[in-house]
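Novice: What follows is a protein structure lacking sequence information:
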C-alpha cells in the first residue's frame, strides 16, 4: 500500500479509535457474537503503539522503543511524550487533543463497562494530558505540532530511527489558534473529571490549566490554520472554523468546574458561536453535535432549563440521522452503514455512533424519547442503530453488502 493511503487509513483509525473503543466496551449492553473484550483490548493497545517519548516500564507493545527524546530542544522546551499521528512520526496537537477529550468522555460515561481495560484507558488519557501540560506550560502559548509533515511523509521510517526535522510550531497572542487551544482546554477539562477521585491534585492541575488555555483561546481569536497554514495544511487544516471549539471548551469547563462564568458563557454565545449549525457533524474539526448532546444531559436530568435549546438541537441531530428520515448529508449503504460524503467515512460512523449511545443513555435515565415526526426515537432504537454500525465495522457482514 502506498504511504499516502496507509497514512490516511491509520490517521482515520487513531482519531476514531476512541469512540470505536467505547462501542466495544458496551458489549454487555448491545450484545453480539463478536469478541468485544478482545477488540476493546486491542483498541486501547493501539494507543500504546503510538506513544512518543520515554516509554514506561509497563509498556505492553514491546517492539516499540523510546523515541523523539529531544522534542522541543530547538525552542528550549521539553515537548517529549504524547502520541504520533497515524502512520506518521508527527505530533499534531489538534486531533491529539480531540482524541483525549473523547477518550475522557468515554471513561466518564462508560468506564464501568470497560472491565479490566479501564485502567489502561485511564493511562492512555494521562499519557496525553502529561504532554498537553507541557505544550501549555507557558502562558498564552500553545505548542501545537512537533515535526515537519512534508519531510516526514517523504521518508518511511519507524520513530526510533527517524532523522527528519523535529520543528516545533506554536500559537500565541500574535498568531492565534482558538480552535486547537479550545480543543486543548476541552481535553484538559474532561480529563480533570477522569482524575477527580483517582488523583485529586492532578485533577486540579488539569482544570486550572484548562481555564488558562481557554481564556487565551477566547481572548486571541482566530484559526490556527491561518497562523500556521504551511505547517498544518492540508493535514489538519481547520475547515469548519474555531467557533465550535470555543463553545466546546466552555461546555467541558462548565461540566468540570460548575463555575457560573462558563454556564453564562455558553448561554450568551450559543447563537454567536453557531451551536445550532451543522448539527449532524462530529469529529476533530466539527464539534457541533457533540456540544448539543453533551449539554443536553443536564436538561434531561431537569437541572438546566436555560440549556433547552441545546436539547432541541440534540433531538434534531437524532432525527437527522435516523434511517428513512435522515438529512441529505447523511445516507446509508444498502446494508445499513452510515455514509457521509468525503474521505474517512469510518470517522463519521464511529463518532456519530458514540453520540447515539451517549444520548440513548441520557434519554433512558430520564425516561424520555425523541419525537421525529411520525417516528419516535427511543433509547432502544438508538442503541440498536449503534449496534448495527459496530457489527458492520467488526466484520464484513451482510449489513455492508447490497
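Specialist: Arrived safely. Bear in mind the structure is a predicted one, so any value in this text is a computation, not a measurement.

Novice: switch to C-alpha atoms for all contacts and neighbour counts from now on
Specialist: Will do.

Novice: Surely residue 254 and residue 265 touch.
Specialist: No. With contacts counted by C-alpha atoms under 8 Å, residue 254 stays clear of residue 265, the gap being 9.2 Å.

Novice: quick one, which of the two is more surrounded?
Specialist: residue 254 (20 against 15; other C-alpha atoms under 10 Å).

Novice: so that one is in which element?
Specialist: helix 243-257 (DSSP states H and E).

Novice: For that helix, enumerate the helices and strands it packs against.
Specialist: Judged by 3 or more C-alpha pairs under 8 Å, 6 or more residues apart in numbering; DSSP states H and E, helix 243-257 is in contact with helix 178-194, helix 200-219, helix 260-269, helix 288-300.

Novice: one more structure, for comparison:
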C-alpha cells in the first residue's frame, strides 16, 4: 500500500523548457523486440474483456459473459474489464487502468500507429469509456463496482460459465451525495477527458459525450468528497491525487484555467501548496496517481516546482530506490513489476520532453530486466521470449473449473496462453520466482499491472523499435479434442471388469456448458456365448456417477457378433470432467475376458488413457471417437469417398447452410474442437489448396 512522504525542503529549481523532442529511433544496445512485447501487452486486455461482445476480437477462447450486470439496479452495466485473475469490476483499478492507457496512447500515438496497434488500443479504450458512460446514469450517481470480491474469489472457472446461479454479481457500490467516492470519480473523469483528446478527430460526437461526462463526474467528485469502497480489496488512502488527475486532463482538454485553480487548492489541502514541495517516493498506481499528475503538470505549465517534484521522483528511483541483486528496482513485494513498469512509463514520458538520457537509460534497464535480462533469464511477460510464466493466476486462461460441475484443479496445465500479461514478479532478495498459480503475490496479473507496462513498451517501441514488427499470435494454442473420455481399468477378472471413466467437456472456443453428452463403452461377449451363456447372464452396475450422470444396461450393437455397449449419459449441463465408475459382471458365468472388448483396448490399470474407442455423443450424434467396425477416418474426407477434394468442400458448405446432413462429422471436424463450423471450412479450403 502506498505511503506518502511529504517533505518540506528547499530546492534550487533549475528551469527547463518542456518541449517535446523528436522520437529518434535507435538500435544502440537493443536486446529485444520491444514491438512484439508491446503488441502482446495490449492483447492481455482482450483476455480480461467483460460483456456480451467478449470474444469478438483476436482471442476466440473468450466469449460472452456476465450479461446480467446491473440488472439488480435496473440498468445495463455490462462491459468493462475483469480486474485481474478474478471477474470483479472494481472501481479504482478500472479508472486507473483506463486513464493510464489513454495517457500512453496520447503520449506515444505514433508508436501505436506505426506498429499497427492503434486500432486495438482504441477499441480497448472505448470499451472502458462505454462502460463508464453506462455507469453514470445521472449527475449524482456513479456505479463503480460490479461483483463482490469475497464471493467471486470462491469461484475458479472461466467467466463464460460464471452464471448468476453459480455466483451472484451484485452492483455493490455507487457514488452518491450520501456515499461519495471522489477518488473513483476523479480518476474516471481523467479517463473520459483523455478519451476526448484521443477520439475527437475520429468521432467528435462520442468524444464530446465523454468530455461532458468527465466535467460532470469531476464536479460531482469535487462537490461531495469521500473515499470509495471495495469490500476490503482496494482500500483507498486519499482523493486529492485523483481529483488533481481529473483536473489536469480536463485542463488539457478545455484550456479552462479554473481546473488549474482547483489543482492549486487540492495540492494546498494535501500539504504541497505554496512553497511546499513533495518527495514522492512511490509511483503511478491505482491508489496514487501523483506521479502522473506532476509529470503532466510539468509538461503543460513549465512550472519549476512541478518539474522539480517530477524529477525528484525519477531520480529517487534511479539512485536510491531499493534494488535487487539482479538489478530490479523493488518498492513492494505484491505485484512489484507493476510499480517498476509504471515508473518506466513516467521516465519515458518525461524523457520525451526533457531529453535527459538518464531517464531513457533507466527505463531500458528495467524493461530489459522484465523481458529477460535477469538472473533467471526469464521473461515476466507471458508469451514473450522462450522462457516465461506458464501458470499466471488467471481463471479465464486456466480454463479449469474447480468444484461442480467441472471437478478440475487450477493447478492442472492451463488451457490457454495469456499473451502479454505482466505477472507480479520475483521476490526482493534473490530474484527468485515461483511459477505457481497459487502464489498469487507473484503470479497474479491485473489490468492495473499492464497499464503502465503498455505505456513503457510504447515508449520503448518509439525509441528502440526501429523497423521491428510484432510476431504472429495464434488464436488458440492447441488442436486437441474438446469432448473425449479418459479411462482406466480398476479391477479385472473372469467375474468382473470395473472401469473408471471421465467424460470431458473441454470446450475452448469459447468455454460453454453442454447438455446431452454421453459415451458408449463397447464389449465383446463372444467368450460368454462360447461357454453356453448369453448377454442375460451379464450385468452392469454403476458404482459412482458424478454430475447427475446415469448408466444404461447392456444395449445390442451387433448381436450376430455378440457386440454390446453400455451408455453413460449426462442430460444436464456439463463442463470440465465428470466421473463414472461402472462394472460389467458375470458372477454366475465366471468366464468374462475383457481383452477382446473394443473399448478395453489400450486402457491401463495404473493411469488414465484418452481412448478413441470410447466414443462421445451429443444428443445421440457421435462427435468423437470410433465405433466397432469403423474404418479410420481421413481428415477432410467429408463425403467418405477416400479422397479430399472440391467435392468435400461443396458438401461441407451445404452442411453448414443446413442443406445436407449426410457427412462424416469426424472427418469434417478438422480442428478437433468437437464442432463443425466455419473454422473447419476455412481449414478444409487451405488443405485442398495446398494439395494442388
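Specialist: Noted; the coordinates are in hand. Just so we're clear, the structure is a prediction, and the values are computed from it rather than from any experiment.

Novice: What does the TM-score come to for these two?
Specialist: Aligned and superposed, the two chains score 0.81 in TM-score terms (TM-score structural alignment, normalised by the length of the first structure); 345 aligned residues with a C-alpha RMSD of 2.1 Å.

Novice: Aligned to residue 65 of the second structure, what sits in the first structure?
Specialist: In the first structure, the residue paired with residue 65 of the second structure according to TM-score structural alignment is residue 67.

Novice: Check residue 241 of the second structure too.
Specialist: Using TM-score structural alignment, residue 241 of the second structure sits opposite residue 244 in the first structure.

Novice: For that match, which non-adjacent residue is spatially closest?
Specialist: If the residues on either side of it in the chain are set aside, residue 244 of the first structure comes closest to residue 287, at 5.8 Å by C-alpha to C-alpha, 6 or more residues apart in numbering.

Novice: same thing with residue 441 of the second structure?
Specialist: In this structure, residue 441 of the second structure finds its nearest non-sequential neighbour in residue 334, 5.0 Å apart by C-alpha to C-alpha, 6+ apart.

Novice: do residue 144 of the second structure as well
Specialist: residue 91 (4.7 Å).

Novice: do the same with residue 103 of the second structure
Specialist: In space, residue 103 of the second structure is closest to residue 194, 6.7 Å off (C-alpha to C-alpha, 6+ apart).

Novice: What's the match for that neighbour in the first structure?
Specialist: Using TM-score structural alignment, the equivalent of residue 194 of the second structure in the first structure is residue 190.

Novice: how close does that match get to residue 122 of the first structure?
Specialist: Distance, residue 190 of the first structure to residue 122 of the first structure, using C-alpha to C-alpha, to the nearest Å: 12 Å.

Novice: same thing with residue 71 of the first structure?
Specialist: 24 Å.

Novice: related to what we said a few turns ago, would you list the helices and strands packed on helix 243-257 of the first structure in TSV and tack on distance to residue 5 of the first structure?
Specialist: Formatted as TSV, those follow (distance: least, C-alpha to C-alpha, whole Å):
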stretch	distance to residue 5 of the first structure
helix 178-194	25
helix 200-219	34
helix 260-269	39
helix 288-300	28
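
Novice: Spit out the contact partners of the match of residue 194 of the second structure.
Specialist: For residue 190 of the first structure, the contacting residues are 101, 104-105, 252-253, 256, by C-alpha atoms under 8 Å, 6 or more residues apart in numbering.

Novice: Check residue 350 of the second structure too.
Specialist: So residue 350 of the second structure contacts 295, 359 (C-alpha under 8 Å, 6+ apart).

Novice: Does the residue nearest to residue 244 of the first structure touch residue 245 like I think?
Specialist: Yes. The criterion here is C-alpha under 8 Å, and residue 287 of the first structure meets it with residue 245 at 6.7 Å.

Novice: So between the two, which is more surrounded?
Specialist: residue 245 (31 against 26).

Novice: and the more buried one, what is it in contact with?
Specialist: Here residue 245 of the first structure is in contact with 178-180, 182-183, 286-287 (C-alpha under 8 Å, 6+ apart).

Novice: So which bit of the first structure is stretch 577-591 of the second structure matched to?
Specialist: So stretch 577-591 of the second structure sits over no part of the first structure, by TM-score structural alignment.

Novice: In the first structure, what residue corresponds to the residue nearest to residue 441 of the second structure?
Specialist: In the first structure, residue 334 of the second structure lands on residue 343 (TM-score structural alignment).

Novice: On the three-state scheme, whatever residue of the second structure lines up with residue 34 of the first structure is what?
Specialist: The equivalent of residue 34 of the first structure in the second structure is residue 32 (alignment by TM-score structural alignment). At residue 32 of the second structure the chain is in coil, as set by DSSP: H, G, I helix; E, B strand; the rest coil.

Novice: To what extent is residue 32 of the second structure buried, counted in neighbours?
Specialist: The burial count for residue 32 of the second structure: 18, using other C-alpha under 10 Å.

Novice: From residue 185 of the second structure, how far out is it?
Specialist: 39 Å.

Novice: and the match of residue 194 of the second structure, how far is that from residue 254 of the first structure?
Specialist: Taken as C-alpha to C-alpha, the span from residue 190 of the first structure to residue 254 of the first structure is 10 Å.

Novice: How far off centre is stretch 273-288 of the first structure?
Specialist: How far stretch 273-288 of the first structure lies from its chain's middle: 13 Å, per C-alpha atoms, centre = their mean, to the nearest Å.

Novice: what residues does that stretch touch?
Specialist: 15, 94-95, 98-99, 238-240, 243-248, 270, 289-292, 310, 313-314, 316-318, 320-321, 347-348, 351-352.

Novice: now for residue 361 of the second structure: what does it line up with in the first structure?
Specialist: Under the alignment defined by TM-score structural alignment, residue 361 of the second structure is paired with residue 384 of the first structure.

Novice: residues contacting that match?
Specialist: residue 30.

Novice: Regarding it, what is its secondary structure?
Specialist: Under three-state DSSP, residue 384 of the first structure comes out as helix.

Novice: Residue 26 of the first structure touches residue 113, doesn't it?
Specialist: Yes. Here residue 26 of the first structure reaches residue 113: they are 6.0 Å apart, a contact under C-alpha under 8 Å.

Novice: Compare those two (neighbour count), which wins?
Specialist: Shown here are residue 26 of the first structure and residue 113; by other C-alpha under 10 Å, residue 26 has more neighbours (22 against 18).

Novice: What distance do you get for the more buried one to residue 116 of the first structure?
Specialist: 14 Å.

Novice: what's the average distance of the helix or strand where residue 370 of the second structure lies to the first structure?
Specialist: Element membership of residue 370 of the second structure [criterion: DSSP H and E] is helix 357-371. Overlaying the first structure shows helix 357-371 of the second structure at a mean distance of 0.6 Å from the equivalent residues (mean C-alpha distance after the TM-score superposition for the first structure).
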